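Student: Provide a 3D model corresponding to the input given below.
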Amino acid sequence: MARIAVRALLALVLLAVLATVGTFAAVNRGGRRQTEARLGADPRLDAPDTFPIPKVEAPDVVGWPAGVTPTAPEGFAVTRFAGGLDHPRWLYRLPGGDVLVAESATSPKPAESVVMGVLSWLRRNDGATRERSANRITLLRDTDGDGVADFRSTFLKNLNQPFGMALLRAAPPYAVEPDARPGTEVAFYVAGTDGVWRFPYRLGETRITAPGRKILDLPAGGYNNHWTRNLFAAADGSTLYVTVGSGSNAGEHGLEAERGRAAVLQVDPDGGGARVYASGIRNPNGLGLQPATGTLWAVVNERDVLGDDVSPDYLTRVRDGDFYGWPWSYWGHHVDDRVTPARPDLVARALRPDYSLGAHTAPLGLAFSTGTAFPPAYRGGAFISEHGSWNRGDPVGYKVVYVPFAHGMPSGRPRDFLTGFKPDPGGSMTYGRPVGVILDRAGGLLVADDAGDTVWRVRHADDTVWTATRWR
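Tutor: Below is the predicted model of the structure:
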């Protein structure tokens, strides 16, 4: 008994020391401001920071004060499309204009180590983890066309951390036309953390009650927030793309545990033909087709604990057979010495991403700008939500940026588009954190704010408010 008591005392002392050091790391920002030199197609990369205690500046989520909204550029208006949600993560627009929101959260779990336990404690109010995940999809409808959802319904429930959604016809041709009429029989797909499910659905209905069928098993859970599984349909509907983040930071659990992970998968609408489409992508989330070229793009969260500016999170093309280096290398051929065994042959194969969004910005949502509702300066490029990360002395992200495109490729630095999620950008106090982004039927931008339990809408002042008939 005495031996057990001594061990318990030593464990408590160790925890206290680590908590003190971790708290010091949290308040000792000492980080570098993110400069433009670290963004874009040719970013500056510093040597990794090998200091054993990671810098931590976890957000302290306090919620939005009454009457306060995020801030958009001059000429744009921001309104609350829907509030009172339960950790809204991802958005999907149905052909009639209804908006689906996946409400799901990180579930509490035992820490992988004492250090990770201390880091989890420091991040206890970051808005990511909740005692329970709502595990549902809610339908939002604006019946009078004023830009505010005035009807909501539980569309699907009892899911397992739902995230990505897609809609296809039940048989070829699979693509669903934007003007498909109510009553059309289709198949609704949702990606949970452990698989992709398919449900029968009729357009216009406000809920699904028929049982679904699991068409694809996926490895569940993952390091930090890598439980999210996005889902995206090819333009012709003939295939689905599924994102699966890594189960570790940099392969520390062994590469066998990463089978089928850190990748974008491809699967047929019936669940057959599943295979790895692109790999070495640590944590891909948002997917989208660049409108001028039809090429698939993704935003990706890179690895932690290599310093404030290593390694860059990024926006890049995703093509069949692409390999982006994880876990052996980052940003092309920059070797991560923590990974064993070394694989110089795979490092030599690794592609350099197309566009740096800066280290630890945590990009999640991606929506290409189409239509004419926004001014020309905000057409043809990509809106990207940056959720923000704990692993930087001087926090970055916590905003939506716009990346201009020209000739099918990013052109110029990202521009701040929706800010104000942190009242003091260098401090810990946080009102909300942006995740999913989509364009609504009228061309406005909808932004899911998971920590703020809100979906925001951004419209340009010159755009007229749509009518209910236009919306429906």
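Student: C-alpha only now, for contacts and for neighbours.
Tutor: Fine.
Student: center of this structure - which residue?
Tutor: Note on the chain: the residue nearest the mean C-alpha position is residue 364, at 2.4 Å, using CA atoms, centre = their mean.
Student: so that one touches residue 383, yeah?
Tutor: No - the pair residue 364 and residue 383 fails to qualify as a contact (CA atoms under 8 Å) at a distance of 10.5 Å.
Student: all helices for the stretch 151-300 of the chain, in order.
Tutor: Chain-ordered helices for the stretch 151-300 of the chain, with DSSP state H, counting those that start in this stretch as the definition, do not occur.
Student: How about the stretch 301-450 of the chain?
Tutor: Counting by DSSP H, counting those that start in this stretch, the stretch 301-450 of the chain forms helices over residues 344-349, given from the N-terminal end onward.
Student: Strands of that one, start to end?
Tutor: Per DSSP state E, counting those that start in this stretch, the stretch 301-450 of the chain carries strands over the ranges 313-317, 329-330, 334-335, 355-358, 363-368, 382-386, 399-403, 405-406, 409-410, 415-418, 429-430, 434-439, 445-449.
Student: what about the third one, distance to the chain center?
Tutor: Relative to its chain's centre, strand 334-335 lies at 25 Å (CA atoms, centre = their mean, to the nearest Å).
Student: which residues touch it?
Tutor: Among residues not part of strand 334-335, those counted as contacts by CA atoms under 8 Å, 6 or more residues apart in numbering are 328, 329, 347.
Student: Can you report how many residues lie near the last one?
Tutor: Other residues within reach of residue 347 by the criterion other CA atoms under 10 Å amount to 22.
Student: so what's the residue nearest to the centre of the chain up against?
Tutor: 284, 285, 286, 299, 300, 301, 384, 385, 386, 387, 435, 436.
Student: Please generate a structure for the following sequence too, so the two can be compared:
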Amino acid sequence: MKYLVMLLACLLVPVTYAQSLLQQLSLPEGYEISYFAKYVDNARQMAVSPTGVVYVGSRKAGKVHALIDSDKDGKADRKIVLAQGLNMPSGLAMKGNDLFVAEVNRVIRFANIDKQLNATAKQFNYEVVFDELPSKRHHGWKFIRFADNGELLIPVGVACNVCTEDPKFGRIFSLDLETQKLTTIAQGVRNSVGFDTNPKTGKLWFSDNGRDMMGDDIPPDELNRVDTPQQHFGFPFVHGGSVLDPEFAKNKTLVDFQHFSAPKLALQAHVAPLGLHFYRGTHFPKVMHNKLFVAEHGSWNRSKKVGYRVMMATIKGGEVTAYEPFVSGFLSKEQTLGRPVAFAELADGSLLVSDDYANAVYRIRYNNK
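Tutor: Model prediction:
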């Protein structure tokens, strides 16, 4: 009897935790949040296929998931593991009917992936399309998107806290899948795990996580905009546009580095901005169109935790004019309840948010009743 009680308690904990987490979250008036899917191991970047299947990568779990909402009720009723044992398959992107997955050192492709699901395959086939990325795992997990020119954008973080690396690190690259050529889009980037193109201007915005071990409040994390090819954003010499590195900028001033680009918004240190997403849908009120959502994953080495929320930036004339919370409550009295990672839009305009701590994908909709 004793062991039966313990077993029942273990089974009930996840349900109770899930219910309490949703009740803890706070959104602006008129918005509702629910679970699109639970128990999605280490949910990271998402990609939505033309038929509405939501694919989800992971980091530590090494898995790629497929979430299927067969009856279109806003909840996934099927969950399929496409692959496991991969090397931090965090980054996902769709191109046509093909699913691209970025591991630490390579990019793989699941061709016609929805058809593979429909065939109820026991083993899902993929091919390696690029395998010349660095194999270092420190800051090696990826976030990927296809650019308007059809090339695949891939970041490679530095394999350190702060250091100078060879040109394969600390950059955002553009990969031509046909020629296999990598082109530098941005450099001086410590660790970007999120970017999106502003639909109005075509400019690429990206997040960057600042260095550690300089205290609780410096240096800032960053939101940046790429204006010119191979633009340099300061790392490891200048952090957040204003903080000189004690080692790599020793005996220098900010004037010495004025050719580096300052962030469009310097964020609080250690909030860890990851996924970025410009809202394109029409389900949210018109004023929300082109708002930039930012997933603040949250600090890991600060004396008092910060981040752990979804933020929303207003951009006018290429500048950030407002930055305010959109979903908060993932942190309660220093207790971590969830850690938002990335975004995706469904065809109906509702917004998905992944959470690699609570192993969940949330769906946010607007209810103007």
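Student: before we move on, back to that, for the strands of the stretch 301-450 of the first structure, which one sits closest to residue 25 of the first structure?
Tutor: Closest of the strands of the stretch 301-450 of the first structure to residue 25 of the first structure is strand 429-430, at 16.4 Å (criterion: CA to CA).
Student: Mind picking the two most distant members of the contacts of residue 364 of the first structure?
Tutor: Using CA to CA for every pair in these, the one that comes out farthest apart is 301 and 436, at 14.7 Å.
Student: quick revisit: and the residue nearest to the centre of the first structure? What does it align with in the second structure?
Tutor: Applying TM-score structural alignment, one finds that residue 364 of the first structure aligns to residue 274 in the second structure.
Student: In the stretch 101-250 of the second structure, what residue spans correspond to strands?
Tutor: In the stretch 101-250 of the second structure, strands defined by DSSP E, counting those that start in this stretch lie at 107-110, 127-130, 145-146, 152-156, 171-176, 181-187, 195-197, 204-208, 221-226, 231-232, 238-239, 243-244, listed in chain order.
Student: Any figure for the gap between residue 84 of the second structure and residue 326 of the second structure?
Tutor: In this structure, residue 84 of the second structure and residue 326 of the second structure are 33 Å apart, going by CA to CA, to the nearest Å.
Student: Looking at the two now, which is surrounded by more residues?
Tutor: When neighbours are counted by other CA under 10 Å, residue 84 of the second structure and residue 326 differ, and residue 326 comes out ahead with 18 against 14.
Student: which residues does the more buried one contact?
Tutor: Taking CA under 8 Å, 6+ apart, we find residue 326 of the second structure in contact with 26, 27, 28, 309, 310, 311, 312.
Student: make it 6 Å
Tutor: Neighbour list for residue 326 of the second structure: 27, 310, 311, 312 [criterion: CA atoms under 6 Å, 6 or more residues apart in numbering].
Student: among these, which ones are buried?
Tutor: Among those, the ones that count as buried by 16 or more other CA atoms under 10 Å are 310, 311, 312.
Student: Quick check: closest non-adjacent residue to the equivalent of the last one over in the first structure.
Tutor: In the first structure, the residue paired with residue 312 of the second structure is residue 402, using TM-score structural alignment. Spatial nearest neighbour of residue 402 of the first structure, excluding adjacent residues (CA to CA, 6 or more residues apart in numbering): residue 383 at 4.6 Å.
Student: Can you tell me what that neighbour aligns to in the second structure?
Tutor: For residue 383 of the first structure, the aligned position in the second structure is occupied by residue 293, per TM-score structural alignment.
Student: Can you tell me the number of residues neighbouring its match?
Tutor: Neighbourhood size, residue 293 of the second structure [other CA under 10 Å]: 23.
Student: Residue 343 of the second structure pairs with which position in the first structure?
Tutor: Using TM-score structural alignment, residue 343 of the second structure pairs with residue 437 in the first structure.
Student: Excluding chain neighbours, what is closest to its match?
Tutor: residue 447 (4.6 Å).
Student: Count the residues that sit near the counterpart of the one you found in the second structure.
Tutor: In the second structure, the residue matched to residue 447 of the first structure (TM-score structural alignment) is residue 353. Here the number of neighbours of residue 353 of the second structure (other CA under 10 Å) works out to 26.
Student: which of residue 301 and residue 436 of the first structure has more neighbours?
Tutor: The neighbour count for residue 301 of the first structure versus residue 436, taken as other CA under 10 Å, is higher for residue 436 (30 against 26).
Student: Might one say that that one is in contact with residue 448?
Tutor: Yes - under the criterion of CA atoms under 6 Å, residue 436 of the first structure lies in contact with residue 448, with a separation of 5.0 Å.
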